[in-house]
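Asker: Okay, structure incoming, though there's no sequence with it:
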């Protein structure tokens, strides 16, 4: 039977600090995909083509490293084959494809808001399925982050299409699976190996969707405008694959194992803040005062969640066995 380690016991304070650094690297790496993709779209690349090439290049880059990290322990792959397939299908392919489908029916802001409700879904899942009840301070951080997210995405005057909302919920489920599987401590798989397997599966599934016409593809060899200059199309694709897929997924797995699913998911909200700042720096899209205020609230919420989780871990580490038995899930 699969197990999800209690977030309270995932890591020491040192491990949590390292996990938070990895989570920041992962969030910034993921957020870079927005400005890079926007430049590709301006040269007639379709969203489907950008997503497929990004994941495929990431798989090609990470796979050799994942194989080296495995060190010939193929029994780990056989034992966790189903998990790797689920990770690639939900955490990679479904998240990407469902979000792409959602923005065909609705605006980007509400689609992102629905997708980024994944951290709250993770909290509810761990509470109901595994008995990991969040502390009050964690719930306070969740509330702060939720308000900040609404402000960052600036949803004034937008409408929600039911079909788009359904697709965005699919992206939320995929993102939730990503955070939950990242935090699994019982697989024995190195983070690089899990990331490589997920990217390979995800690339294969996205390629199949493209082959049957569900993921429209169009591309161009024109130079890509970025930060007031241009870059060759192949250089932008290399950055998309290496940084926004390869680095993002591998550091995401490593962060999840140190922070746990709950804290790791909320650290992932830093991607939204980083995306706004990178759009400002690379595309000249100046954020509004409301968005900046929202970014501060998201950061405050993430910090509150991290501090609450760390405090709970320290309390349980010094508690008596009887007290720990009362606080931890059966």
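Answerer: That came in fine, so what should we check first? Everything numeric here is computed off the predicted structure, so don't read it as measured data.
Asker: going forward, measure contacts and count neighbours with C-alpha atoms only.
Answerer: Noted.
Asker: ok, now how distant is residue 159 from residue 153?
Answerer: 13 Å (Cα to Cα, to the nearest Å).
Asker: Looking at those two now, which is surrounded by more residues?
Answerer: residue 153 (21 against 10; other Cα atoms under 10 Å).
Asker: Quick check: the gap between residue 140 and residue 303.
Answerer: Residue 140 is 11 Å from residue 303, by Cα to Cα.
Asker: And residue 16, by the same measure?
Answerer: 12 Å.
Asker: Look at these two and report which has more neighbours.
Answerer: In this view residue 16 and residue 303 are compared by other Cα under 10 Å, and residue 16 has more residues nearby, 23 against 19.
Asker: contact partners of the helix or strand where residue 95 lies?
Answerer: Residue 95 is part of helix 95-102 when elements are defined by DSSP states H and E. Applying Cα atoms under 8 Å, 6 or more residues apart in numbering, the contact partners of helix 95-102 are 47-48, 51, 111, 115, 163-168, 170-175, 206, 215.
Asker: can you pull the buried residues of stretch 35-49?
Answerer: 35-41, 43, 45-49 (16 or more other Cα atoms under 10 Å).
Asker: this is the comparison structure:
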């Protein structure tokens, strides 16, 4: 294995760790310091959007306004900002607030399964055996995670379950809706503008200058980590890894995100994570490997907004998404 490939592996894993840790730092801010989810996502989207656009302009030499010139692209961008970016940000962090970073991240990882189901229904084609197995594993994992094996009673709050599953649906929308934009423009440009627009609109829900909660050096550093390391640096590392080792391998390595979020949450915040939680998480995360390996290359059915043939796994794991989380 040459140094270029090793570097790609390291960058993908670091991106996953930064995304996972940002969820745990969010849990610390929400549950320990009393910071509101609304304030955090407003500030994160505004600052991260500006940083990503600066990155696109200074390092990628992109024309920042080019995406607004075609009317249909402007409409698609605003649609993505509202129904993709804002929804995935809010539901994910709300799930963390009502449960913990590990549970929220794992539940969101059932999103690719929902994408596979949606595509099968949309194109009226039965899912492949791997996809059916992934659906079964995701269902079993979710049941174990939210009930601890006692199927008549929830082990997490109804709010946590609602926002966790809503974040998976939001992730599916986030992944599918901007496909045409992502094949036309740099992902940094699309994600940067979507974050900035989303942050501006969400400012009417919670103004960024009205910070709440208890602030000390640890709270400030947590917020900085979420915005800088959990967004810009993770994004840069991930995209560099894609160039080094390809999108499929990078997606698989990025699946270390739930593990990073859970381990830090358990050992730092003393979050309870029992054996059935680990088994349920393993079931859900295994769907990533089932959906991203195997299968032959085939053209995407007509109507899918892309110029090039894609494998199902390429579509399901078009991972510009983790300007989320995560």
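Answerer: Great, that's in hand. Please read these numbers as outputs of a predicted model, since none were measured by experiment.
Asker: Put one on top of the other, what's the TM-score?
Answerer: Overlay of the two chains. TM-score (TM-score structural alignment, normalised by the length of the second structure): 0.67; 285 aligned residues with a Cα RMSD of 4.4 Å.
Asker: Which among the contacts of helix 95-102 of the first structure count as buried?
Answerer: Judged by 16+ other Cα under 10 Å, buried ones among these: 47-48, 51, 111, 115, 164-168, 170-175, 206, 215.
Asker: now stretch 148-165 of the first structure, how far from the chain's geometric center?
Answerer: 19 Å (Cα atoms, centre = their mean, to the nearest Å).
Asker: Pull up the distance across it, start to finish.
Answerer: So stretch 148-165 of the first structure: terminal residues 20 Å apart, Cα to Cα.
Asker: Tell me how far residue 61 of the second structure lies from residue 182 of the second structure.
Answerer: Distance from residue 61 of the second structure to residue 182 of the second structure, by Cα to Cα: 17 Å.
Asker: Please identify which of these two sits among more neighbours.
Answerer: residue 182 (18 against 10).
Asker: what sits against the closest residue to the more buried one other than its chain neighbours?
Answerer: Nearest in space to residue 182 of the second structure, with sequence neighbours left out and distances taken as Cα to Cα, 6 or more residues apart in numbering, is residue 190 at 6.9 Å. Counting by Cα under 8 Å, 6+ apart, residue 190 of the second structure touches 67, 77, 181-182.
Asker: now these in a markdown table, with distance to residue 298 of the second structure and secondary structure?
Answerer: Below are the contacts of residue 190 of the second structure laid out as a markdown table (distance: Cα to Cα, whole Å; DSSP: H, G, I helix; E, B strand; the rest coil):
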| residue | distance to residue 298 of the second structure | secondary structure |
| --- | --- | --- |
| 67 | 30 | helix |
| 77 | 28 | helix |
| 181 | 22 | helix |
| 182 | 20 | helix |
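Asker: Compare those with the first structure and list the overlap.
Answerer: Checked against the first structure using both residues aligned by TM-score structural alignment, their matches' Cα atoms under 8 Å, these keep these contacts: residue 77.
Asker: How far off centre is stretch 230-249 of the first structure?
Answerer: The answer for stretch 230-249 of the first structure is 17 Å, by Cα atoms, centre = their mean.
Asker: swap in stretch 97-115 of the second structure?
Answerer: 9 Å.
Asker: Repeat that for stretch 237-247 of the second structure.
Answerer: 17 Å.
Asker: How about residues contacting that stretch?
Answerer: For stretch 237-247 of the second structure, using Cα under 8 Å, 6+ apart, the contacting residues are 4-5, 7-9, 11-12, 14-15, 250, 314, 318-319.
Asker: 6 Å instead?
Answerer: 5, 8, 11-12, 15, 250 (Cα atoms under 6 Å, 6 or more residues apart in numbering).
Asker: Only the buried residues of it, if you could.
Answerer: For stretch 237-247 of the second structure, the neighbour count (16+ other Cα under 10 Å) marks 237-242, 244-245, 247 as buried.
Asker: now residue 15 of the first structure, nearest residue through space, not along the chain?
Answerer: residue 258 is the one closest to residue 15 of the first structure (Cα to Cα, 6+ apart), at 5.8 Å.
Asker: what about that neighbour, distance to residue 117 of the first structure?
Answerer: Distance, residue 258 of the first structure to residue 117 of the first structure, using Cα to Cα: 22 Å.
Asker: Tell me, how many residues neighbour residue 127 of the second structure?
Answerer: Residue 127 of the second structure has 15 neighbours, counted by other Cα under 10 Å.
Asker: Over to the one 5 residues further on?
Answerer: For residue 132 of the second structure, the tally of surrounding residues (other Cα under 10 Å) stands at 17.
Asker: What does it correspond to in the first structure?
Answerer: Correspondence of residue 132 of the second structure to the first structure, assessed by TM-score structural alignment: residue 139.
Asker: Show me which positions of the helix or strand hosting that match end up buried.
Answerer: Using DSSP H and E, the element containing residue 139 of the first structure is helix 136-153. For helix 136-153 of the first structure, a neighbour-count test (16+ other Cα under 10 Å) marks 137-139, 141-153 as buried.
Asker: Same check on stretch 223-232 of the second structure?
Answerer: Those would be 223, 225-232, for stretch 223-232 of the second structure by 16+ other Cα under 10 Å.
Asker: got it, and stretch 267-287 of the second structure?
Answerer: Neighbour count says stretch 267-287 of the second structure has 269, 271, 273, 276-287 buried, by 16+ other Cα under 10 Å.
Asker: which residues in the first structure form strands?
Answerer: Under the criterion DSSP state E, the first structure contains strands at 224-226, 229-231.
Asker: before we move on, back to that, sort out for me which of the contacts of helix 95-102 of the first structure are in helices.
Answerer: Residues of the contacts of helix 95-102 of the first structure located in helices (DSSP state H): 47-48, 51, 111, 115, 163-168, 170-175, 206.
Asker: Next one: the residue mapped onto residue 294 of the first structure from the second structure relative to residue 286 of the second structure, how far apart?
Answerer: Using TM-score structural alignment, the partner of residue 294 of the first structure in the second structure is residue 280. As for residue 280 of the second structure, its distance to residue 286 of the second structure is 10 Å (criterion: Cα to Cα).
Asker: Same check on residue 196 of the second structure?
Answerer: The value you get for residue 196 of the second structure to residue 286 of the second structure, if Cα to Cα is used, is 34 Å.
Asker: ditto for residue 175 of the second structure
Answerer: Taken as Cα to Cα, the span from residue 175 of the second structure to residue 286 of the second structure is 19 Å.
Asker: again, but for residue 270 of the second structure
Answerer: Where residue 286 of the second structure is concerned, residue 270 of the second structure sits at a distance of 25 Å (Cα to Cα).
Asker: Over to residue 67 of the second structure?
Answerer: 37 Å.
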